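Enquirer: Just a sequence and a predicted model for now, questions to come.
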Amino acid sequence: MHTYALGRPAADRFRSRWSLALGLLLSTALSLAALLAGPPADAESPRNMCPEGSFCVWPETGFGGQPRDLALRTTGIEQCTTLETGWEALSFANNTGHPVTVYQDPHCDEEADFDTHPTGSQTPQAGYVARAIKVWSH
């Protein structure tokens, strides 16, 4: 009767080493592929797409679709400004330098949903369709 020092036949030790080497090789290849792919391409941030002094709106969540900007120079302070007829916003960015209240109602009626957003804020997904805004002086 023969006994082996490691308690396993040579063929089993070879298969075990081969499996370990193959696993390390696959792991290294996947890590290298991920490293070479680099980080995911980021879309331009809404702040960069929204000019200074403007409140920008997008028709889709996640800042998707063609943006429109409401410039502070054309928007009255503390006055309800309705978005263009037929235009509804699902995401927006405030780059006005002032707090902005966003209203679901096109006439800024507070019976519908509304929220005030500080300057520099970005909202990729509004909880309601925005139809009007009011820019505050403070």
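Expert: Done, it's in.
Enquirer: For the rest of this, base every contact and every neighbour count on C-alpha atoms.
Expert: Noted.
Enquirer: What residues of stretch 94-106 count as buried?
Expert: Across stretch 94-106, burial judged by 16 or more other CA atoms under 10 Å covers 94-106.
Enquirer: mind putting the residues you listed in a markdown table, distance to residue 79 included?
Expert: Shown next, in a markdown table, are the buried residues of stretch 94-106 (distance: CA to CA, whole Å):
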| residue | distance to residue 79 |
| --- | --- |
| 94 | 16 |
| 95 | 18 |
| 96 | 14 |
| 97 | 16 |
| 98 | 13 |
| 99 | 13 |
| 100 | 11 |
| 101 | 10 |
| 102 | 12 |
| 103 | 12 |
| 104 | 15 |
| 105 | 14 |
| 106 | 12 |
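Enquirer: Adding secondary structure and distance to residue 74, write the residues you listed out as JSON lines.
Expert: Formatted as JSON lines, those follow (DSSP: H, G, I helix; E, B strand; the rest coil; distance: CA to CA, whole Å):
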{"residue": "94", "secondary structure": "strand", "distance to residue 74": "15"}
{"residue": "95", "secondary structure": "strand", "distance to residue 74": "14"}
{"residue": "96", "secondary structure": "coil", "distance to residue 74": "12"}
{"residue": "97", "secondary structure": "coil", "distance to residue 74": "14"}
{"residue": "98", "secondary structure": "coil", "distance to residue 74": "14"}
{"residue": "99", "secondary structure": "coil", "distance to residue 74": "16"}
{"residue": "100", "secondary structure": "strand", "distance to residue 74": "14"}
{"residue": "101", "secondary structure": "strand", "distance to residue 74": "16"}
{"residue": "102", "secondary structure": "strand", "distance to residue 74": "17"}
{"residue": "103", "secondary structure": "strand", "distance to residue 74": "18"}
{"residue": "104", "secondary structure": "coil", "distance to residue 74": "21"}
{"residue": "105", "secondary structure": "coil", "distance to residue 74": "20"}
{"residue": "106", "secondary structure": "coil", "distance to residue 74": "17"}
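Enquirer: Presented hereafter is structure B, for comparison with structure A:
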Amino acid sequence: MVFAVLFSLLTRTVSPRLGVLGFRKPGRPVFSDPVSPDHPIRRRAHGPRVIWSGSRRSAGLFLRSLVVALVAALGFTVPAAASPFCDRGEFCVWSGISFRGESGKFGIGSSAVGECIVLGRESRSLANLLRHDVTVYESPECATEADFTTYPGLGTYVPTTPFVVRAIQLWPA
């Protein structure tokens, strides 16, 4: 409903006789053809008067653009996804691609080197900012029968993993 009203406001022409909403101002007659030289607004002793000036059109266009920008900014915002921020010394995973969705962070202090760590959720993007290499597994048991890949440390970002990651294993530096 709000968008329909805003659309009708933006698509109406603004006239000197009519208000912004298109209603007639009191005391002003409505003529069918304001462009004709016989129209009372345009008739003058020394020639027709210019109704629209460039600055008036520019102001109207600016106001319409401003309203459209505000509606776009306020009405079409998308809820923010999980923060893609991952600190140095952390291995981070996200449930969605492009570092979106639920996130999980692992560090050397909270994870044992050489042991299989089950993530507890399916992850589709990751960032390795550890000093250690990390192997990611499709199998939750870190089995090598399913897909697995090792990513080097110190700044590896993978926005879309080649398979769904269910477990990880940290390797000694």
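Expert: Ah, there it is. The structure presented is a predicted model; accordingly, all values stated were derived computationally and were not measured.
Enquirer: Show me where the first structure has its helices.
Expert: Using DSSP state H, the helices of the first structure run over residues 10-37, 46-49.
Enquirer: And the contacts of the longest strand along the second structure?
Expert: The single longest strand within the second structure, with elements called by DSSP state E, is strand 116-123. For strand 116-123 of the second structure, contacts defined as CA atoms under 8 Å, 6 or more residues apart in numbering pick out 93-96, 111, 140-142, 164-170.
Enquirer: Among these, name the buried ones.
Expert: Counted by 16+ other CA under 10 Å, these give 93-96, 140, 142, 164-170 as buried.
Enquirer: that older thread, which of the buried residues of stretch 94-106 of the first structure sits closest to residue 11 of the first structure?
Expert: In terms of CA to CA, no member of the buried residues of stretch 94-106 of the first structure lies closer to residue 11 of the first structure than residue 94, at 68.4 Å.
Enquirer: Counterpart of that closest one over in the second structure?
Expert: Matched to the second structure by TM-score structural alignment, residue 94 of the first structure sits across from residue 128.
Enquirer: That match contacts residue 151, correct?
Expert: Yes. Counting by CA atoms under 8 Å, residue 151 is a contact partner of residue 128 of the second structure at 7.3 Å.
Enquirer: and the longest helix for the second structure?
Expert: Ranked by residue count and defined by DSSP H, the top helix of the second structure is helix 54-75.
Enquirer: So which bits of that helix are buried?
Expert: Residues 64, 67 are the ones in helix 54-75 of the second structure that count as buried (16+ other CA under 10 Å).
Enquirer: residue range for that helix in the first structure?
Expert: Per TM-score structural alignment, helix 54-75 of the second structure has no counterpart in the first structure.
Enquirer: Can you name every helix or strand that that helix contacts?
Expert: Here helix 54-75 of the second structure touches no other helix or strand, going by 3 or more CA pairs under 8 Å, 6 or more residues apart in numbering; DSSP states H and E.
Enquirer: How far off centre is that helix?
Expert: Centre-to-centre, helix 54-75 of the second structure and its host chain are 20 Å apart (CA atoms, centre = their mean, to the nearest Å).
Enquirer: and what of stretch 132-147 of the second structure?
Expert: 34 Å.
Enquirer: right, so the helices of the first structure: which one is the most enclosed?
Expert: Of all the helices of the first structure, helix 46-49 has the most neighbours on average by mean count of other CA atoms under 10 Å, namely a mean of 16.
Enquirer: Name the nearest of the buried ones among the contacts of strand 116-123 of the second structure relative to residue 75 of the second structure.
Expert: Ranked by distance to residue 75 of the second structure (CA to CA), those are led by residue 96 at 24.7 Å.
Enquirer: what residues are up against that closest one?
Expert: Residue 96 of the second structure touches 102, 123, 124, 125, counting by CA under 8 Å, 6+ apart.
Enquirer: Residue 166 of the second structure versus residue 120 of the second structure, what's the distance?
Expert: Using CA to CA, to the nearest Å, residue 120 of the second structure is found at 7 Å from residue 166 of the second structure.
Enquirer: Correction: the previous question concerned residue 127 of the second structure.
Expert: In terms of CA to CA, residue 127 of the second structure sits 15 Å off from residue 166 of the second structure.
Enquirer: Residue 102 of the second structure maps to what in the first structure?
Expert: Taking TM-score structural alignment as the criterion, the aligned counterpart of residue 102 of the second structure in the first structure is residue 66.
Enquirer: hang on, its match packs against residue 56?
Expert: No. Using CA under 8 Å, residue 66 of the first structure is not in contact with residue 56; the gap is 10.4 Å.
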